[in-house]
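Asker: I would like the atomic coordinates for the input below:
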Amino acid sequence: MNKNLDPALVRALFDYKDGVLYWKAPAPKRTQAGAVAGCLHKQSGAWHINYMGSKYLRSRLVWLWHHGEFPAKAWIRRRNDNPTDDRIENLHARTSLENTLDLGTYRGTVPGVTCAESGFIARLNDQYIGIYQSLDDAEQAFALAYTKRYGTPPPQAKGGVNKSAGCSFNTSPPPPFFIANGISPANIQGAGE
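Answerer: This is a model prediction of the structure:
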């Protein structure tokens, strides 16, 4: 994402209505004025907009359109966790740590752990810890990495944790590049550095 994108350019390119950006004038190839800008990304479920060879998350462009700058905090989250709901009243800025702690609340698991097709992914801010077949193992790996980095146990998720939310994923072993050099709760000493 180009952090130097001019807000005036964004307002000149797009009209905004109810969380959707529309092209004001024909811009990229085969795009007509009034057409919905962007396309739905199949993996993330979020809208992406391509402009001048760069890809932008629609949520960030909506934020820029309304506020005239990107947030000082690194992340823009959706209050209702619907990746297609980019209404400005649904967007709020979060730090990397707040985003990590929110993931559990939003995803129905625990802070720092998300459910993926191949298992539970533990992540501290932007650092990948590992992928685990068990929610408890992923939660323990996150807690150990958090404690190592910050010196205290992680705070509890806002609104409690729903460990019964379940995670539907492929039970075959994850690809080798996802195993993160064999990191597990038993050998987490190197995580979080």
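
Asker: contacts and neighbour counts: CA atoms only from here.
Answerer: OK.

Asker: now do the SS call for K55.
Answerer: The local conformation at K55, judged by DSSP: H, G, I helix; E, B strand; the rest coil, is strand.

Asker: following up with a second sequence; could you model it the same way so I can compare the two?
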Amino acid sequence: MTKSDFPASLIRDLFTYEDGLLSWRMRPQSLFRTKRACSVWNARFARKLAGHVHVSRSGTRRKTIITILGTSERHLSSRLIWTWHHGEWPSGLIDHEDGDTLNDSIGNLRDVTSAGNSKNMRMHPGNTSGVTGVCWHKKLGKWKAEIMANRVKKHLGVFDNIEDAAAARKAAERMLGFHPNHGRASHV
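Answerer: Model prediction:
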């Protein structure tokens, strides 16, 4: 999602933050056309959790979506929480260090580039070896290790056993600045 047109200072006026969750604040009557509309909104939403959990069609991606001030502009709660804490919109993507897109605790969020975000991914669900970047090379009868960084795939070698291939892959990840959680088991 891109930067919002909403000023970052408005986020603290609209929400309270506690334990990775945003709740709606009471809204002043100046934001409404009538006193009744203000009363109805505050009775219905104030002090309640903001947003809803959106699940992708495949069921693998989950995130909390929040609509602000009745506009059609939807926001990820992680971006709003980052803005609430730092007073400005994130410059890149928000990465969840532990991989749980519903864990929006500020200590779990990082403002990263797209390349940085790709260095903290789960294992692909189609992986058959159980180790990211390692596969069986049928023709050679050995384990092959490779890594992709900055859109360049690098061959790390072929190995007699999977442990050596995995060690080569992990060493390359450390050298290229991958997050320690990269390649963790995929949730289904």
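
Asker: next, count neighbours for the nearest residue to G159 of structure 1 once chain neighbours are set aside.
Answerer: The spatially closest residue to G159 of structure 1, leaving aside those adjacent along the chain, is T105, at 7.1 Å (CA to CA, 6 or more residues apart in numbering). When neighbours are counted by other CA atoms under 10 Å, T105 of structure 1 registers 22.

Asker: what packs against the helix or strand harbouring T105 of structure 1?
Answerer: Using DSSP states H and E, T105 of structure 1 maps to helix 96-107. If contacts are counted by 3 or more CA pairs under 8 Å, 6 or more residues apart in numbering; DSSP states H and E, helix 96-107 of structure 1 sits against strand 75-78, strand 113-116, strand 119-124.

Asker: next helix or strand past the last one?
Answerer: Sequence-wise, the next helix or strand downstream of strand 119-124 of structure 1 (DSSP H and E) is strand 127-132.

Asker: which bit of structure 2 covers that next one?
Answerer: Under TM-score structural alignment, strand 127-132 of structure 1 has no counterpart anywhere in structure 2.

Asker: in the next helix or strand after that strand, which residues are buried?
Answerer: Note on strand 127-132 of structure 1: by DSSP H and E, the next helix or strand toward the C-terminus is helix 135-150. Using 16 or more other CA atoms under 10 Å as the test for burial, helix 135-150 of structure 1 gives 135-146, 148.

Asker: need the helices and strands packed on helix 96-107 of structure 1 in TSV with distance to V10 of structure 1, can you?
Answerer: TSV is the format used below for these (distance: least, CA to CA, whole Å):
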stretch	distance to V10 of structure 1
strand 75-78	17
strand 113-116	32
strand 119-124	32
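
Asker: do you have the strands of structure 2 handy? List them.
Answerer: With DSSP state E, the ranges of strands along structure 2 come out as 15-18, 21-24, 52-55, 62-67, 74-76, 93-96, 109-112, 134-137, 142-149, 152-159.
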